[in-house]
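Visitor: Quick one, what's the 3D model for this:
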Amino acid sequence: MSSTKIKKGMDIYLRFLELIETIQDLPALDPLEQKIFDHIARTLRAEARVSVTDITSASTLGSSVTIHQRLKSLIAKGWIALGDTEDGRRKQVNLTKAAQSHLAKMSKCLMKAARSNDV
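Guide: Next comes the predicted model:
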């Protein structure tokens, strides 16, 4: 890859980081919360539903106790909400409207950062 393409890619990424710093609509996530949130968002994108059990069984995210603690934190911070399923023992995890709006804003920042380097 040429140094010009590398620089352009770095510029886009750094511009994106600058733009997303302006989004302050939800409380910040710690690295593990971010990893769990990303896992939830990716799973919901690929499938219609994700349950607490599905998340706690993902061994790459940590122990089930740690995951439960972080899920409670994500709920308290307004990133996710739990809903009932047909099986009352299982809880479905959903992104809140605020989290969906946050992701849309981040997407706009990424597109703006990429467009700003097209000139």
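Visitor: going forward, measure contacts and count neighbours with C-alpha atoms only.
Guide: Noted.
Visitor: Kindly list the longest helix within the chain.
Guide: helix 97-116 (DSSP state H).
Visitor: Give me the buried positions along that one.
Guide: The neighbour-count check on helix 97-116 (16 or more other C-alpha atoms under 10 Å) flags 99, 102, 105-106, 109-110, 113-114 as buried.
Visitor: let's see this one next to it:
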Amino acid sequence: MSINKISYLRFLNMLDALDRMNLGKKLDCTEESLLDKIILSYQAKESVLVGDLISLSALGSQATLHGRLKNLNAMGYIKMAANVDGRKKEVVPTKLALKRYEEISKCLEKAAKAS
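Guide: Predicted structure coming up:
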């Protein structure tokens, strides 16, 4: 096996350990995808609305995505704030979500350095 593959496997093991440390906050793949979109928008300083996220049909139905957004909110990863237009809700990551991505970045750096 090449060093790059071993680094990736090491990274996956670190992610698994990270998930086991946060037992009550394990995300399913749909929640992870939604949170990725929210974080990327946040980093790009773009606002993302609930309507934008529930229209991502590749991730699931509107009802499914709305439920996953509620889960992310309940777990403390996102908060929904009224937009300039009071009828729309903007989704923003919380400190907990930002910390999660910092931890994932640390895992990636450790896996790459260990090779």
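Visitor: coming back round to it: corresponding residues in structure 2 for the longest helix of structure 1?
Guide: Under TM-score structural alignment, the match for helix 97-116 of structure 1 in structure 2 covers residues 95-114.
Visitor: In structure 2, what residue corresponds to A46 of structure 1?
Guide: Checking TM-score structural alignment: A46 of structure 1 goes with A44.
Visitor: what does L29 of structure 1 give?
Guide: So, by TM-score structural alignment, L29 of structure 1 is matched to L27.
Visitor: Going by residue numbers, what spans are strands in structure 1?
Guide: Assigned strands in structure 1, in chain order: 80-84, 91-95 (criterion: DSSP state E).
Visitor: can you pull out the helices in structure 1?
Guide: Under DSSP H, structure 1 gives helices at 3-20, 31-46, 52-56, 64-76, 97-116.
Visitor: most packed of the strands of structure 1?
Guide: Greatest average neighbour count among the strands of structure 1 goes to strand 91-95 (a mean of 20), per mean count of other C-alpha atoms under 10 Å.
Visitor: That one vs helix 64-76, what angle?
Guide: Between strand 91-95 of structure 1 and helix 64-76, the angle comes out at 50 degrees (axes from the mean of the first three to the mean of the last three C-alpha atoms, to 10 degrees).
Visitor: Strand 91-95 of structure 1: average distance to aligned residues in structure 2?
Guide: Once superposed with structure 2, the aligned residues differ from strand 91-95 of structure 1 by a mean of 0.6 Å; criterion: mean C-alpha distance after the TM-score superposition for structure 1.
Visitor: tell me the angle of that strand relative to helix 31-46?
Guide: 100 degrees.
Visitor: For strand 91-95 of structure 1, what is the distance to the chain centroid?
Guide: 14 Å (C-alpha atoms, centre = their mean, to the nearest Å).
Visitor: Which elements pack onto it?
Guide: Helices and strands touching strand 91-95 of structure 1, by 3 or more C-alpha pairs under 8 Å, 6 or more residues apart in numbering; DSSP states H and E, are helix 52-56, strand 80-84.
Visitor: matching residues in structure 2 for the last one?
Guide: Per the alignment by TM-score structural alignment, strand 80-84 of structure 1 matches residues 78-82 in structure 2.
Visitor: Quick check: D19 of structure 2 touching N13?
Guide: No: between D19 of structure 2 and N13 there is no contact, the gap being 9.9 Å when judged by C-alpha atoms under 8 Å.
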